[in-house]
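Undergrad: Pasting a predicted model and its sequence here:
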Amino acid sequence: MTDTPLSYGTPEHPRVAVRGEARLEFDPETARLGITVSARGKDRRNALDDLTRRNDRVLELARSYGQAMEKLETGAFSITPELDQQGRNEKIRAYHGRVHITAVLNDFTALGEFTTRIADLEMTHINGPWWNLRPDSPAHAEARRQAVREAVQRAREYAGALDTHLTALVELADIGAENAPTALPAPPGGARAAYGAAAPQAPALNLEPQRQTVYARVNARFIMAPPKL
């Protein structure tokens, strides 16, 4: 019969259970913008033609930023009739078209210029930025490593208080290492809608990146040498 220490501890193999936590801040790696292109026309074809032209202009501008534009995606698209409320019949007054675009940039110098240029386009609405770390960012691994180091240090301190030492690790349980909420409301007076004709190009908007908080927590259980009480 092997003499294996039990995970719940015995007098010969007392157990110490601790939690390790880390809360670190890092500079963001990407910024996400939500762009909505709109059009309104008296007939469906005119609304669609205007929407297509404006959408192409946004995509062309976004693609001109090359590698600074990490991701460019088109979301929902709609053409909706507006009914005349004055009559009983279902008479269509106009058509409204919308297309939603998501742009993710990794160059924050280009971000300010791009935001201003998009906001200058006719019938275009922009929200953001929302700052983020990538899912595979080294920041998450660093937070987990620090949480483990803290758990080991805490267990050693408990053992040291009993004039003994740790002998084995029984369990290490990851109970979460996740990024804090990072969404920011659109800055007041900043990257908002520009409905109507385009104005002369405005200077680049100065956007200050928001540092991202990364959390990590682990539960750890150790076996220590029997203390002399």
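TA: All right, it came through fine.
Undergrad: alpha carbons only for contacts and neighbour counts from here, please
TA: Fine.
Undergrad: This protein: strands as residue ranges?
TA: 15-26, 30-41, 69-83, 92-105, 124-132, 166-174, 212-224 (DSSP state E).
Undergrad: Include mean neighbour count when you put these into TSV, please.
TA: Shown next, in TSV, are the strands of the chain (neighbours: other CA atoms under 10 Å):
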stretch	mean neighbour count
strand 15-26	19
strand 30-41	22
strand 69-83	14
strand 92-105	19
strand 124-132	23
strand 166-174	15
strand 212-224	22
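Undergrad: Okay, one more to line up with it:
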Amino acid sequence: MAEVVTKGVGKVERTADRAEVSVSFETLGSTRQEAVERLTARIAGVEPALERPGVEVRSRQLNVHDNWDGRRRSGSRATQNYVVRVDDVTALDSLLGALVTAEPTWLHGPTWQLKDDADAVREAQREAVLDARRRAEGYAGALGARLGPLHRLTDGDAEGWAVESTRMRTAAYGGAPGVPPQMDELNLEAQQITVTVRCTASWALLD
């Protein structure tokens, strides 16, 4: 029996309801202990900001090492890296304000996410199947045939491709100490996330 194979794409947009931020603080000292002591003092005002409701520290990593100038040791460096998840996006402005005020060495974010993309995925799946069917009906009509029953449906492009979420707009700050950006100048509005589903379908062709 003749058949036609088509690919369908479904895309659904949702407003992000979760954000993730990466931030690093770095200090120097003549010894490792001195570098760590300076780092501890520097992040003393940061930790309380990370204990707010709706804020979760996903990763907290300390790195301490010596600096070298050729074969000569030239002091030590201490770094604290955080990955912070914000489930209450209304608290994002104040959290970033607190982090920037503490003069981080590097701040990257927010990266926008969805807490639960199940509904969006299901809707995108329906759109992908409808798209594949519309294409198949077009080919059937072009051949003077009728579209028969579905033989096979594969998630993705028949090559293991599945669901993707496009996270929109991230920002980064690595400016000079003491010169933080103005928070009201940053676009911190929750962005749209596109959930994309692809499928490959095989349909029977009827005379």
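TA: Alright, I've got the coordinates. Just so it is clear, the model here is predicted, and its values are computed rather than measured.
Undergrad: Quick TM-score on the pair, please.
TA: The TM-score (TM-score structural alignment, normalised by the length of structure 2) is 0.78; 201 aligned residues with a CA RMSD of 3.1 Å.
Undergrad: if we can go back for a sec, out of the strands of structure 1, flag the one nearest Asp50 of structure 1.
TA: Distance to Asp50 of structure 1, taken as CA to CA, is lowest for strand 30-41 among the strands of structure 1, at 5.9 Å.
Undergrad: Specify, as a residue range, where that closest one falls in structure 2.
TA: Using TM-score structural alignment, strand 30-41 of structure 1 corresponds to residues 18-29 of structure 2.
Undergrad: possible to save the strands of structure 1 as CSV with distance to His140 of structure 1?
TA: Formatted as CSV, the strands of structure 1 follow (distance: least, CA to CA, whole Å):
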stretch, distance to His140 of structure 1
strand 15-26, 9
strand 30-41, 15
strand 69-83, 20
strand 92-105, 20
strand 124-132, 12
strand 166-174, 13
strand 212-224, 7
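Undergrad: Check whether His108 of structure 2 really touches Ser24, as I assumed.
TA: No. His108 of structure 2 is beyond contact range of Ser24, at 9.0 Å (criterion: CA atoms under 8 Å).
Undergrad: re the thing from before, list the superposition-based mean deviation of the match of strand 30-41 of structure 1 with respect to structure 1.
TA: When structure 1 is overlaid, stretch 18-29 of structure 2 sits 1.3 Å from its aligned residues on average, using mean CA distance after the TM-score superposition for structure 1.
Undergrad: Other residues contacting that stretch?
TA: 34-36, 38-39, 42-43, 75-89, 92, 99, 103-115 (CA atoms under 8 Å, 6 or more residues apart in numbering).
Undergrad: and with 6 Å instead?
TA: 35, 39, 75-87, 104-114 (CA atoms under 6 Å, 6 or more residues apart in numbering).
Undergrad: How about residues contacting the longest helix along structure 2?
TA: Of all segments of type helix in structure 2, defined using DSSP state H, the longest is helix 118-142. Helix 118-142 of structure 2 is contacted from outside by Thr6, Lys7, Gly8, Val9, Gly10, Lys11, Val12, Arg146, Leu147, Val197, Arg198, using CA under 6 Å, 6+ apart.
Undergrad: Look at Thr10 of structure 1 and say how many residues are nearby.
TA: 12 (other CA atoms under 10 Å).
Undergrad: Met224 of structure 1 versus that one, what's the distance?
TA: 10 Å (CA to CA, to the nearest Å).
Undergrad: now Ala180 of structure 1
TA: In terms of CA to CA, Ala180 of structure 1 sits 35 Å off from Met224 of structure 1.
Undergrad: Next up, the contacts around the residue nearest the centre of structure 1.
TA: Centroid check for structure 1 by CA atoms, centre = their mean gives Asn132 as the closest residue, at 3.9 Å. By CA under 6 Å, 6+ apart, the residues touching Asn132 of structure 1 are Pro28, Thr30.
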